[in-house]
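Student: Okay, sequence plus prediction incoming.
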Amino acid sequence: MKKCSNAQHPHCTHWVMPGNQACEGGHAQADSSSYALLSAMRTTRSGLPVTTLGDVHTGPAAPSTTTPIAPVAPVSPNGYARPLQRAQAERPQLHISGFDPRAAGGRQTLKMELRGMPEASAPQLALAVQSELIPHGAARQQFVRAVGGDWRPVFVEFSSRDREHGQYQISIEVLSQHAGQAPRKWVCTFVILVPRLDATLTEIHRIFLSTHKNVRVMADDASIARVSASGGDSLDIDVTARNAGIAHLDLNAPAGKVDLGFSTIAWDEDLIEIDMPAAGAVHPHASCAASLVNAAPEAGAQRQIRLFAVEECVFGRFELVDPEAHALLTHYSADGQDTNGLTRRLSGRHAIIRRAGAGFEIEDVSRYGILLDGVWPGKHKPTALRLGMRIELTASIKGVAVLQVSAIMPHGVILHRIDQGASAECYYVLAPDTHPGFPVKTFAAAPHAAALPLLFHGAGGFWHLDQLTGKETALAPTVSLEKLSRVPRHSRFASDAYPEHWIIRTAGGDVSEAYRASSGHAYHAQTA
């Protein structure tokens, strides 16, 4: 038996049984003789002749002795072998390069490249980086797919100035979000060494090699020499690293172009997919309108948090039968809710809130008009919503229904009533099938809206997102809301925006389903 000789896993300690083509860890084995290693570097295509060790090439002269060998990497359509690491990557990996542990106390730049990502990924992937070394503790960038299908690399800067020596974690999160696709997330965590200012290069390299795996290194006297080669018709290579130096030679480029890098170290980190959606996964309780009902609201809280996820959310007059709007408004007086009286001064379709660019806008479509901060915007003239904007319905009579924009999120807006119905209801108007992303970008919100849970719509239903952990919980009538962050106590999820009007009795004692069907939601009829 012998130990693993896979060049991609130089620190593997598994044994290889006689005759086996892989070690106990599953790493493929190859002939480790010097002849085979030289042959692998001197060939580019399958079946090309390879010179024996006794031959020396100074030009294109034919070799005197040839031996056919198997290809070492798949050949790309242009005739050049694919990158060795990319060809062998059977799972998503993050290739990190440009790290120099000798630059203690100074600025460094890490180059990050994606390899092995699924073809069905979004054309742009969000990259979130967290570490004590990074300014403000976090950074966000994007991987963009090039025309050829490869991912453009990103560069992350950090500094170890005034940092205590030791190992620092860097957490990586890659998020794929695209319209019509379920979001996917990959994570990995690696360690960066910040050495002492008086540390010797030998100590630095020894610590680095003991903490990083999958680094192809030939070290002699505390030096590092790395060769990555898969191209060229004839190669005569002599790479030397002495006196704790680092040599990096990469011949994985088209003929006539050689990429040389010095004084840096590179390695691969496996990207682990979390929260991977199952094939054909759907929300357990699909709905485009719902509500959170608080059985015992505290002071300042609302009894109903009404949720809407439509392209254009219509606000209009409350009607028991055949309503024309999604959000049904009524007038509230000191005596409570009044479904007649001043409520009749609201149009069936009074105002529309829709997404517009990076924000949201409101449009007056009524007979009676609306006032935005006391000014009539004009009919059919969309106006961008802003935090704190006061929306009065109608323009002719004061106090019929008054709303205020209390939060503008990346994926929706929150509206609170600031009239006599302030404790009765508030509204979430969300873009359908839109994820706010994680970590969630900072958005403008009033204090009473910032205390509400972060909700979004996806896969046909409503979800709760924990802003600290990123955990997503599908909302359904059977789901307990007690442990969800920022959800008021004594709350339950109702599969209708107006659950108090599920049962509508007619003069004959039957249950009318006209209101439910016209709202476009799924209801369950009940009989007496």
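Tutor: Yep, it's here.
Student: From now on I want contacts and neighbour counts done on CA atoms only, so please keep to that.
Tutor: Noted.
Student: List the buried residues in stretch 333-345.
Tutor: For stretch 333-345, the neighbour count (16 or more other Cα atoms under 10 Å) marks 339, 342-345 as buried.
Student: I meant to write stretch 424-439 there.
Tutor: Buried, per 16+ other Cα under 10 Å, within stretch 424-439: 424-438.
Student: Pick the one among these closest to Gly470.
Tutor: Phe438 (6.4 Å; Cα to Cα).
Student: Use this one as the comparison:
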Amino acid sequence: MNKCSNPDHPHCTYWVLPGESACAGGHPQPVSAAPTSYELLSALRARGPATAHGHVQAMQATPLAVAAPPDLMPGLMAKPPSRPQLHISGFDPRAAGGRQTLKMDLRGMPADCAPHLDIEVRSELIQNAGASRQQFSRAADGGWRPVFVEFSSRGKEHGQYQISVTLTSVAEGLPPRRWESVFVILAPRADATLTEIHRIFLSTHKNVRVMADDASIARVQAQGGDSLDIDVTARNAGIAHVNLDAPQGKVDMGFSTIAWDEDLIEIAVPRMAPAHPHPAAMASIVNAAPDAGAQRHIRLFALDECVLGRFELVDPEADVLLTHYSEDGQQPNGLTRRVSGRHAVIRRAAQGGFEIEDVSRYGVLLDGVWPGKHTPVRLRQGMRIELTASIKGVVTLEVSAIMPHGVILHRADHGRHAECFYLLMPDTHPGYPMPPFIATPQAGALPLIVHHNGGFWHMDQLSGKETALAPSTTLDKLSRIPRHTRFAAEPYPESWIIRTGANDLHSTVAASDMTAA
């Protein structure tokens, strides 16, 4: 016989007879309960006698199959499905008007998700534009390293505040996945007392059990007595306040943390993008007739580390090849020689975002300050990057946009109409709709480019439709791409012009036709 397992009556002590659907107290039993030994033996007897030889063979092959008939196997083997959950701890609504830190842990995440998950937390309580972006990293034992989010209710009206969480997984060879969760926290008045937050009456008798659930507050105050046995439980953001007046004797107390679990709901529909017709890690978009303020070349790079350095026609050391521009145009020699072959490196930062590191001989100025050699500095929106530190005006770049999947750089010197740069994370899809980011008007007028499945894609901002970029792709009907624009399979297709001294792109085309003839 088993004891009553009705979830609505956890303290019932009645026994349940074999085969009965209710206990002696009349409480119905759940149908999904595991079969008892009596039920297993009864099912075996109902199947009839078995030969000793067959019984031994079954025991040797599948012992569980003999102990449990097929009709009872699903009940034994079924396991509750694990759901992705965000475990939140460290919240205390009594810390009104002060600084707080939430600890977030991941539980039940799928095994095929990426080893690094991007998390974005948005709330009115969070400073810096109301959002915090970090990363969950998988540990060696398969778990996840927790992240901490700081916020403050200073100067905020008391009440409930919503916190939205977006979790993104971009694994190599798999479609992007995204989970979201929304929960509410309480910010009381700064002068509120514990009694004003919530009143709970407690008696001071012995053997008292107190439970605070769903953000409620349990207050326990006990005086006198030789022995007090009080069980206080605070869960689901509940708070327990215990005050024991025990001048003599020993008091053993254990406090549970203020924590709760929030379900992560997957909202992104998994889909595999079509194969890219022209895989590439570096390319460019060439505008043959740029309008005022537009760039002739949009250079695309999808590398884990992008090296900025001097333009060299033969065996360049860098990926982004930079030359000095004067009022007379591009100057491949002269001050360009003051740019090192490997001058700076831009990569993804460990805590999210992007960073730049000076690896040059002549130095890098970031907003007019030299950070020091081999000292990574996080890129900021609007930051000016000057190459070099010894001579100003050689090459000046500006961070015009920091996207979830890359950085856009514009030239802030005489080469502003010649080129701009997309430095993208390889095989990284930011999802649709893309998380909001800040961009200058120059960067806001550019097309939205992503890199995944080994190549570059144009994404429409309104519909999310993606178009593979290849030399044969017609770009006229794509959003934010002007007419007379083509996709080039290399980042510097005009290198022939510099080598031969041609004046423009039309000269290059004409020369190519003459050579073919």
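Tutor: In hand now; what should we look at? Since we're looking at a predicted model, the values are computed, not measured.
Student: Superposing both, give me the TM-score.
Tutor: With the length set by TM-score structural alignment, normalised by the length of structure 2, the two chains reach a TM-score of 0.51; 324 aligned residues with a Cα RMSD of 4.9 Å.
Student: hang on, the earlier thing: can the buried residues of stretch 333-345 of structure 1 go into TSV with extra columns for secondary structure and distance to Pro123 of structure 1?
Tutor: Converted to TSV, the buried residues of stretch 333-345 of structure 1 look like this (DSSP: H, G, I helix; E, B strand; the rest coil; distance: Cα to Cα, whole Å):
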residue	secondary structure	distance to Pro123 of structure 1
Thr339	coil	50
Leu342	helix	51
Thr343	helix	48
Arg344	helix	50
Arg345	helix	49
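Student: Generate a markdown table for the residues you listed, with distance to Ser396 of structure 1 as supplementary columns.
Tutor: As requested, the buried residues of stretch 333-345 of structure 1 are arranged in a markdown table below (distance: Cα to Cα, whole Å):
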| residue | distance to Ser396 of structure 1 |
| --- | --- |
| Thr339 | 19 |
| Leu342 | 11 |
| Thr343 | 13 |
| Arg344 | 13 |
| Arg345 | 9 |
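Student: Looking at the residues you listed, which is nearest Thr506 of structure 1?
Tutor: Thr339 (17.0 Å).
Student: corresponding residue for Tyr325 of structure 2 in structure 1?
Tutor: Alignment note (TM-score structural alignment): Tyr325 of structure 2 maps to Tyr332 of structure 1.
Student: What strand or helix carries its match?
Tutor: strand 331-333 (DSSP states H and E).
Student: Mind reading off the mean deviation between that strand and structure 2?
Tutor: Aligned to structure 2 and superposed, strand 331-333 of structure 1 gives a mean residue distance of 1.4 Å (mean Cα distance after the TM-score superposition for structure 1).
Student: contacts for that strand?
Tutor: Applying Cα atoms under 8 Å, 6 or more residues apart in numbering, the contact partners of strand 331-333 of structure 1 are 337-339, 341-343, 400-401, 419-421.
Student: mind listing the strands in the stretch 101-250 of structure 1 by residue range?
Tutor: 107-115, 124-130, 138-144, 154-159, 166-176, 184-194, 224-228, 246-250 (DSSP state E, counting those that start in this stretch).
Student: Redo these as JSON lines? Include distance to Gly378 of structure 1.
Tutor: Compiled in JSON lines, those are given as follows (distance: least, Cα to Cα, whole Å):
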{"stretch": "strand 107-115", "distance to Gly378 of structure 1": "51"}
{"stretch": "strand 124-130", "distance to Gly378 of structure 1": "39"}
{"stretch": "strand 138-144", "distance to Gly378 of structure 1": "40"}
{"stretch": "strand 154-159", "distance to Gly378 of structure 1": "47"}
{"stretch": "strand 166-176", "distance to Gly378 of structure 1": "41"}
{"stretch": "strand 184-194", "distance to Gly378 of structure 1": "43"}
{"stretch": "strand 224-228", "distance to Gly378 of structure 1": "68"}
{"stretch": "strand 246-250", "distance to Gly378 of structure 1": "65"}
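Student: okay if I get those as JSON lines plus distance to Tyr368 of structure 1 and mean neighbour count?
Tutor: What follows is those, written out as JSON lines (distance: least, Cα to Cα, whole Å; neighbours: other Cα atoms under 10 Å):
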{"stretch": "strand 107-115", "distance to Tyr368 of structure 1": "56", "mean neighbour count": "18"}
{"stretch": "strand 124-130", "distance to Tyr368 of structure 1": "45", "mean neighbour count": "18"}
{"stretch": "strand 138-144", "distance to Tyr368 of structure 1": "46", "mean neighbour count": "16"}
{"stretch": "strand 154-159", "distance to Tyr368 of structure 1": "54", "mean neighbour count": "15"}
{"stretch": "strand 166-176", "distance to Tyr368 of structure 1": "45", "mean neighbour count": "18"}
{"stretch": "strand 184-194", "distance to Tyr368 of structure 1": "46", "mean neighbour count": "18"}
{"stretch": "strand 224-228", "distance to Tyr368 of structure 1": "74", "mean neighbour count": "20"}
{"stretch": "strand 246-250", "distance to Tyr368 of structure 1": "72", "mean neighbour count": "20"}
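Student: Out of the ones you listed, flag the one nearest Thr202 of structure 1.
Tutor: Among these, if distance is taken as Cα to Cα, the winner is strand 224-228, at 10.5 Å.
Student: possible to save the contacts of strand 331-333 of structure 1 as JSON lines with secondary structure and distance to Leu94 of structure 1?
Tutor: Shown next, in JSON lines, are the contacts of strand 331-333 of structure 1 (three-state DSSP; distance: Cα to Cα, whole Å):
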{"residue": "Gln337", "secondary structure": "strand", "distance to Leu94 of structure 1": "59"}
{"residue": "Asp338", "secondary structure": "strand", "distance to Leu94 of structure 1": "61"}
{"residue": "Thr339", "secondary structure": "coil", "distance to Leu94 of structure 1": "60"}
{"residue": "Gly341", "secondary structure": "helix", "distance to Leu94 of structure 1": "65"}
{"residue": "Leu342", "secondary structure": "helix", "distance to Leu94 of structure 1": "62"}
{"residue": "Thr343", "secondary structure": "helix", "distance to Leu94 of structure 1": "59"}
{"residue": "Val400", "secondary structure": "coil", "distance to Leu94 of structure 1": "58"}
{"residue": "Ala401", "secondary structure": "strand", "distance to Leu94 of structure 1": "54"}
{"residue": "Asp419", "secondary structure": "coil", "distance to Leu94 of structure 1": "54"}
{"residue": "Gln420", "secondary structure": "coil", "distance to Leu94 of structure 1": "56"}
{"residue": "Gly421", "secondary structure": "coil", "distance to Leu94 of structure 1": "53"}
